[in-house]
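Colleague: I need the structure of the sequence given here:
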Amino acid sequence: MTALTADQIARVKATAPVLAEHGVTITQHFYKRMFIHHPELKNVFNQAHQQSASQPQALARAVYAYAANIDNLGALGSAVTHIAHKHASLNIRPEQYPIVGENLLAAISEVLGDAVDEPTLDAWRAAYAQLAEILIGAEKALYAQAAWSGFRPFVVFRREQESDEITSFYLKPSDGGPVCHFEPGQYVSVKRFVKEIGVDQPRQYTLSDAPNGQWLRISVKRERVQDMPPGYVSNLMHDGVEVGGIVEVSAPMGEFTLHRSKTTPVVLISGGVGITPMVSMLASLAAQNSTRRISFIHACRNGRTHAFGRWLDAIVAKHPNVSRTVFYEKTHADDRLGTDFDFAGRLDFARIADKTLLPDADYYLCGPVPFMRAQQDALMAAGVSKARVRAEIYGSGEIA
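Modeller: So this is what the prediction gives:
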């Protein structure tokens, strides 16, 4: 890898404040420009996130972080790993990086105009080439380990409604081949053609069962059609994929995984559909008859949106080392305290300290961004080391 010169590093770092101010404008222009010149890439990028501007915002944060840490790339290690797994799940290829680089540099120049000179643009070209080389290398390693390349057809052999919003799809390779191993907490990309926008769209869904060698299971939350942007793929899955249907699936990826070799307590904390990786983790621990103390803590709106409740109760009944705590934010008349849920209101660690603040515990968090921020802040305030907290956020947001 060709190292940047001291002058190039200084120029890129000096642009960080400008990117903090104008980053979203640049990235919005970048995506618009790239899709005009390369419309085929609409099949790769989440167009709903383009409509909501969440993807340009996420990219702006990433570009700013890269500029601010250009002289200390080690600080970006976890972010690089996260991005590489996302890219590998979407089948991003090395030949697509020059397209992104060309349009990103052009967007910087066109938005900032005379505020950025040619030597600074040259520094950014070198910086982008360096980042591309890092990501391509990381993704090459992931592809080499992947169970298959690209997207593979799977047949839905079972479909099960888990709540008013979440439906599980059980998948087997349509060619009759073996089902791959994966680590609890990993996800796959599922690709569907969206007629409303005329392109294929990939979406990433966590594998919601323990690795079993027989099937893969994803549990999809229906995003309401009145939402803006609508849940294109989730609604297609709910309304258009029945038993016998075929879906295109990528190989499992993701770094948010269970440390299965440990013997310390495990605290699994989820909100809404963030329960899916926790189900996979708990199912895996139960399948190996783990004796680790496991605390499963879940928050959702009410019993109608509570997925996997009966399954969790059965696990708790069979495994004395597992406890459950369920919060319903807004209960219905038919929700039974002590049976369906344990506490009314939002998740509050102060009410369950005996089940959350466990010595040497590892904490796994997953859910919407506001939920994740609240839980991480609460754990930090309670004195939990950040090194013991692992988090996965759905969508393109970030905790901090």
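Colleague: Going by C-alpha atoms from here, please, whenever you check contacts or count neighbours.
Modeller: Noted.
Colleague: Sketch out the strands for the stretch 201-350 of the chain, chain order is fine.
Modeller: Secondary structure of the stretch 201-350 of the chain (DSSP state E, counting those that start in this stretch): strands at 216-221, 246-250, 266-271, 294-300, 322-328, 343-344.
Colleague: now the second one, how far from the centre of its chain.
Modeller: It refers to strand 246-250. Computed by CA atoms, centre = their mean, to the nearest Å, the separation of strand 246-250 from the middle of its chain amounts to 18 Å.
Colleague: what sits up against that strand?
Modeller: 89-91, 148-156, 174, 188-192 (CA atoms under 8 Å, 6 or more residues apart in numbering).
Colleague: Nearest residue to G274 in space, please, no chain neighbours.
Modeller: G367 (4.3 Å; CA to CA, 6 or more residues apart in numbering).
Colleague: So that neighbour versus V179, what's the distance?
Modeller: G367 sits 28 Å away from V179 when distances are taken as CA to CA, to the nearest Å.
Colleague: Neighbour count: these two, which is higher?
Modeller: G367 (24 against 16; other CA atoms under 10 Å).
Colleague: hang on, the more buried one packs against G271?
Modeller: Yes: with contacts counted by CA atoms under 8 Å, G367 reaches G271, the gap being 4.6 Å.
Colleague: Am I right that S189 falls within a strand?
Modeller: Yes: according to DSSP: H, G, I helix; E, B strand; the rest coil, S189 belongs to a strand.
Colleague: can I assume it is in contact with P202?
Modeller: Yes: using CA under 8 Å, S189 is in contact with P202, at 5.9 Å.
Colleague: Number of residues surrounding D348?
Modeller: As a burial measure, D348 scores 15 neighbours (other CA under 10 Å).
Colleague: again with L19
Modeller: When counting by other CA under 10 Å, one arrives at 22 neighbours for L19.
Colleague: Same check on R388?
Modeller: Other residues near R388 number 11, with proximity taken as other CA under 10 Å.
Colleague: can you pull the contacts of it?
Modeller: With CA under 8 Å, 6+ apart, R388 has these contacts: 361-363.
Colleague: ok, 10 Å please
Modeller: Contacts were defined as CA atoms under 10 Å, 6 or more residues apart in numbering; by that measure R388 touches 360-364.
Colleague: can you give me the angle whichever strand or helix holds K172 makes with strand 246-250?
Modeller: Here K172, judged by DSSP states H and E, is contained in strand 166-173. With axes from the mean of the first three to the mean of the last three CA atoms, to 10 degrees as the basis, strand 166-173 and strand 246-250 are set at 80 degrees to each other.
Colleague: want to put them side by side, so please do this one too:
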Amino acid sequence: MEQKEFQNNKDYVKESIALVHLCAELSNEEAEILIENSSLLTFPAGTVICKEGEYGDTSYAIIEGTVEVSINTEGHENLTLSLLEEGNIFGEMAALSGSPRSATVSAKDDTVVLEIPASTLKDLIKLSSGFKETIDALYKERAVNNYLKKVPFFVNLEDSLLTRLEDSVNLITYNKGDIIFREGEIGDALYIIRTGFVKITKKHGDTDQIVAYLSHGNYFGEIALFEDERRSATVSAFTRTEVIEVLEEDFTMLLESDSALYQEIKDIVLERKFRTLEVERDPEKARRIEAIVEGGLIEAGSLLIIDLKTCIHCNNCVDACQDRHGYPRLDRRGTRIGSISFPVACRLCPDPLCLVCDFDAIKRAPSGEVHIIDEKCIGVSGCAIRCPYNVIQMVETESKRDSKWLDILGKLTGTKKEAKVEGIPKRLAIKCDTCMGYSDTACTNNCPTHAIKWVNPLEYFGERDDILDKVVEDPVAIAPQTRQEYKTLVVSKKVPESQNITSFYLVSEDGEPLPSFLPGQFLPLKLDIPGQDKPIYRTYSISDSPHKGYYRLTIKREAAPADHPDLYPGVSSNYFHDQVEPGTKLLTKAPRGKFFLDSKSENPVVLLSAGVGLTPLISMLNAITDSGSNREVWFIHGARNSTEHALSNHIRNVAEEHDNVHVHVAYSQPIEENLEGRDYDSKGYVDAELLKNILPDNEAEFYLCGPPPFMKSLFNGLLEWEVPEHRINYEFFGPASLIKDRAKVSTPKRAAVAMDSSTGVEVEFSSSGIKTNWNTSFESILDLAEANGLSPDYSCRSGVCHTCMCRLEEGDVEYVEEPLDPPDEGCVLICVAKPKNKVVIDI
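Modeller: The predicted structure is shown next:
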């Protein structure tokens, strides 16, 4: 390959691209953009320009010469699909979708091409509607034609039938979470997955039970067509997914023309029905499949695994990683499935969310490795925030700063940066890149027992039955490996945010990186407070985005209730406000919590808070904006007035700096100094009616955090506005019944659910004289006690504070979430416990 001197060929390129069909739609100004951002390349005859299966972020317009397009398919190696001559374009599918190249393209004779970056293609699509229509049509035609020839389903079809299919099928793109069809609907098409993953769910009582997942190359929807039934399950996109839709009449034509295909479909239908029935009869299997799928393990391009049966915990893998790269890019603590652990390492995602950088400092190699270019990284941390698996870390390094990037950063921030200052710390993103450039991976090559290795998840897990065989090795099945050790953090800064709310910045005492967290999670603390006879366990939401090098806790001073001044004020909140100062050391464990932002989604998000409930939502807001995402965000907050409104200036500033962020503040009791339009936007409360007036529609994902009346009003108001419950996420330390309107669920229905879910395992509350049976519709023994009219003490409902600890007089329990600290001997934390057999509890 040779790159020609561009300026000397500019007029030549201008004349040549006029002959490219795709570029005929461009104006003179748009053509200039194309030329200025592209490169002119020459390839001798026989040279491979791009290779099937590799990744690429460029496309090519043929200026001179001819190229050959070929694929490898079942029974055919290097099958020639077509010859493309000057005026054609290729490579645009991989450049636009981020998927691997679908074909190999070689120079048939000496060839001159214009190499066009994906970013330029996308800019031109936005600028020119004609260009967009042309490239969309080309993308669809090639995606369908190339892929149909690869699908074993169609290998034996006559050319005439294949041509008919190419003309009649549809290429459809679904975003993560989109429903492709629902259980009970009339079936009218078969779907073949071109890229991405789908999950298949069936109704099981009031819940949706995952019964299977399918990846590219598989098909679904055949049961309803083959047996003339309604859809037997719901299918939704688990990732961004492209499918080829084959309409019913074409499906019938295929079966009539190919008896072998008819028998294959018949066998598949019977097998899938049997497997689905098997899972339906065993909800535990369904739970395990759901954990594997929802944990993102199946969709990875590659997974690092550790066999715990042979691992001797010598830490050689981490040490070898550090020796090779100067800093450990591997964290052995990860997700566990039976006796297999999945450490924190790059998963080579098919569609990496981290590949967003204004400085082009993170790239994907043709072979798939995602790597950081140190010389270009300026430590913005957008890539780290967007990575859903916490693979990317931000570290301080001693390095020389490059004047070019400092000049750019200075222009962006309006500050002057000193160039080439030796020996000053530089924030740098680091990540596992599977030892790109080496002949081996350090972690696997230095394991004395060969317990750690890289696997292809689809090959490793195999079919669903193989997954279940692996999972049942361990009855605990799937649970994140808990980081149970306490870590000492030091308060580095204390900042008043309002009259009764203060932020505390916590950093690592030993200088090691802080455990990662997801936006919205909380930090558990063990507080030794003077005057208290035992430690106080508390949790506080982290109120800033991850990867900042600190945890920020924004804490409201809890006074004694106004109507009960005789009661004690909040012990831990007053301790923080009165006694915790910079330099104070605190014992914490790793962040945890099930309330966090879905960073994979690009759907609009509405963050709804009241009072100090805004803290986890600010973490989510900052994570979205810090990542560079253009996701639409509405931050809607309610407070009494400015004296209780924390971080108000920060939120307003974020909205001013980001066009995709919209803020609305409601004050219920504004004081004289508060001005409408400056300090707040409306007087009153945040409720469903306010949302209907502010939001364009109800299609967003909603996140709620605040006091019980606020939560109940909004939760039920959103349901009445026909927002599906799965799009309403909330943080609430209390039973769900306190925010869900029971009046909307009829008594007979509740009774039926309870009857269907009863297990026959007896639970006795000895002090109350109540005996009942365990019911799987409840999440914990605490829920069951409340349903039977009891009111045991509780606070966190997440196994942290020990307020709910009761004496276990008989029987055994299991924990649905591992307690932060184990309960006293002979006791149980009822907020996270379920009975394994008959239990007697002192309540």
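Colleague: so what number do they get for TM-score?
Modeller: TM-score for the superposed chains, counting by TM-score structural alignment, normalised by the length of structure 1: 0.63, backed by 267 aligned residues with a CA RMSD of 2.4 Å.
Colleague: The contacts of R388 of structure 1, buried ones only, as a PyMOL selection?
Modeller: This is how PyMOL selects the buried members of the contacts of R388 of structure 1, with burial counted by 16 or more other CA atoms under 10 Å:
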select buried, resi 361+362+363+364
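Colleague: Out of the contacts of R388 of structure 1, give me the two with the largest separation.
Modeller: Spatially, the most separated pair among these is D360 and Y364, at 13.2 Å (CA to CA).
Colleague: ranges for the helices of structure 1?
Modeller: 6-14, 16-37, 47-52, 54-68, 77-89, 97-112, 118-145, 232-240, 275-287, 309-318, 353-356, 369-381 (DSSP state H).
Colleague: which of those sits most buried?
Modeller: The highest mean neighbour count among the helices of structure 1 belongs to helix 275-287 (a mean of 24), with neighbours defined as mean count of other CA atoms under 10 Å.
Colleague: residue range for that helix in structure 2?
Modeller: Mapped onto structure 2 using TM-score structural alignment, helix 275-287 of structure 1 covers residues 614-626.
Colleague: for stretch 19-33 of structure 1, same thing?
Modeller: Counting by TM-score structural alignment, stretch 19-33 of structure 1 falls onto no part of structure 2.
Colleague: Identify all contacting residues around that stretch.
Modeller: 16-17, 36-39, 41-42, 45, 50, 53-65, 67-68, 100-112.
Colleague: Can you classify T173 of structure 2 by secondary structure?
Modeller: With three-state DSSP as the basis, the three-state label of T173 of structure 2 is strand.
Colleague: how about the residue nearest to G274 of structure 1, what's its partner in structure 2?
Modeller: Under TM-score structural alignment, G367 of structure 1 pairs with G706 in structure 2.
Colleague: Report whether the expected contact of its match with L607 is present.
Modeller: No: when contacts are counted by CA atoms under 10 Å, G706 of structure 2 is not listed as touching L607 (11.1 Å).
Colleague: Find residues that contact each of those two.
Modeller: Where contact means CA under 10 Å, 6+ apart, the residues bridging G706 of structure 2 and L607 through contact with each are 614, 637, 730.
Colleague: Tabulate those in CSV, adding columns for distance to Y550 of structure 2.
Modeller: Rendered in CSV, the data for the shared contacts of G706 and L607 of structure 2 read as follows (distance: CA to CA, whole Å):
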residue, distance to Y550 of structure 2
L614, 19
H637, 25
Y730, 25
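Colleague: of all the residues you listed, which comes closest to D208 of structure 2?
Modeller: After measuring these against D208 of structure 2 - CA to CA - the closest member comes out as Y730, at 19.2 Å.
Colleague: Identify the residue nearest that closest one in space, chain neighbours excluded?
Modeller: If the residues on either side of it in the chain are set aside, Y730 of structure 2 comes closest to L704, at 4.6 Å by CA to CA, 6+ apart.
Colleague: Spit out the contact partners of the one you found.
Modeller: L704 of structure 2 is in contact with 595, 606-610, 613-614, 616-617, 636, 710-711, 714-715, 728-732, counting by CA under 10 Å, 6+ apart.
Colleague: I'd like the next helix or strand past the helix or strand containing V246 of structure 2.
Modeller: When elements are assigned from DSSP H and E, V246 of structure 2 belongs to strand 241-247. Past strand 241-247 of structure 2, heading to the C-terminal end, the next element that is a helix or strand (DSSP H and E) is helix 248-257.
Colleague: what residues do S189 and P202 of structure 1 have in common as contacts?
Modeller: By CA under 10 Å, 6+ apart, S189 of structure 1 and P202 have these common neighbours: 89-90, 248-250.
Colleague: Compare these and tell me which is most surrounded.
Modeller: For these, neighbours were counted using other CA under 10 Å, and S89 has the most, 29 neighbours in all.
Colleague: Look up how far Y187 of structure 1 lies from that residue.
Modeller: Taking CA to CA as the criterion, S89 of structure 1 is separated from Y187 of structure 1 by 8 Å.
Colleague: What of E110 of structure 1?
Modeller: Note on E110 of structure 1: its distance to Y187 of structure 1, by CA to CA, is 37 Å.
Colleague: now G367 of structure 1
Modeller: When CA to CA is the yardstick, G367 of structure 1 and Y187 of structure 1 sit 15 Å from each other.
Colleague: Same check on E133 of structure 1?
Modeller: For E133 of structure 1, the distance to Y187 of structure 1 - CA to CA - is 25 Å.
Colleague: Likewise for R351 of structure 1?
Modeller: Plainly put, R351 of structure 1 is 32 Å away from Y187 of structure 1 if you go by CA to CA.
Colleague: which one of those two has more residues nearby?
Modeller: Under the criterion of other CA under 10 Å, the comparison of R351 of structure 1 against Y187 puts Y187 first, with 28 against 10.
Colleague: any idea what that one aligns with in structure 2?
Modeller: Alignment note: Y187 of structure 1 maps to F522 in structure 2; criterion TM-score structural alignment.
Colleague: Its match and T554 touch, don't they?
Modeller: No: here F522 of structure 2 lies out of contact with T554, judged by CA under 10 Å, at a distance of 11.1 Å.
Colleague: so what's in contact with the two at the same time?
Modeller: Shared contacts of F522 of structure 2 and T554, counting by CA under 10 Å, 6+ apart, come down to 540-543, 615-616.
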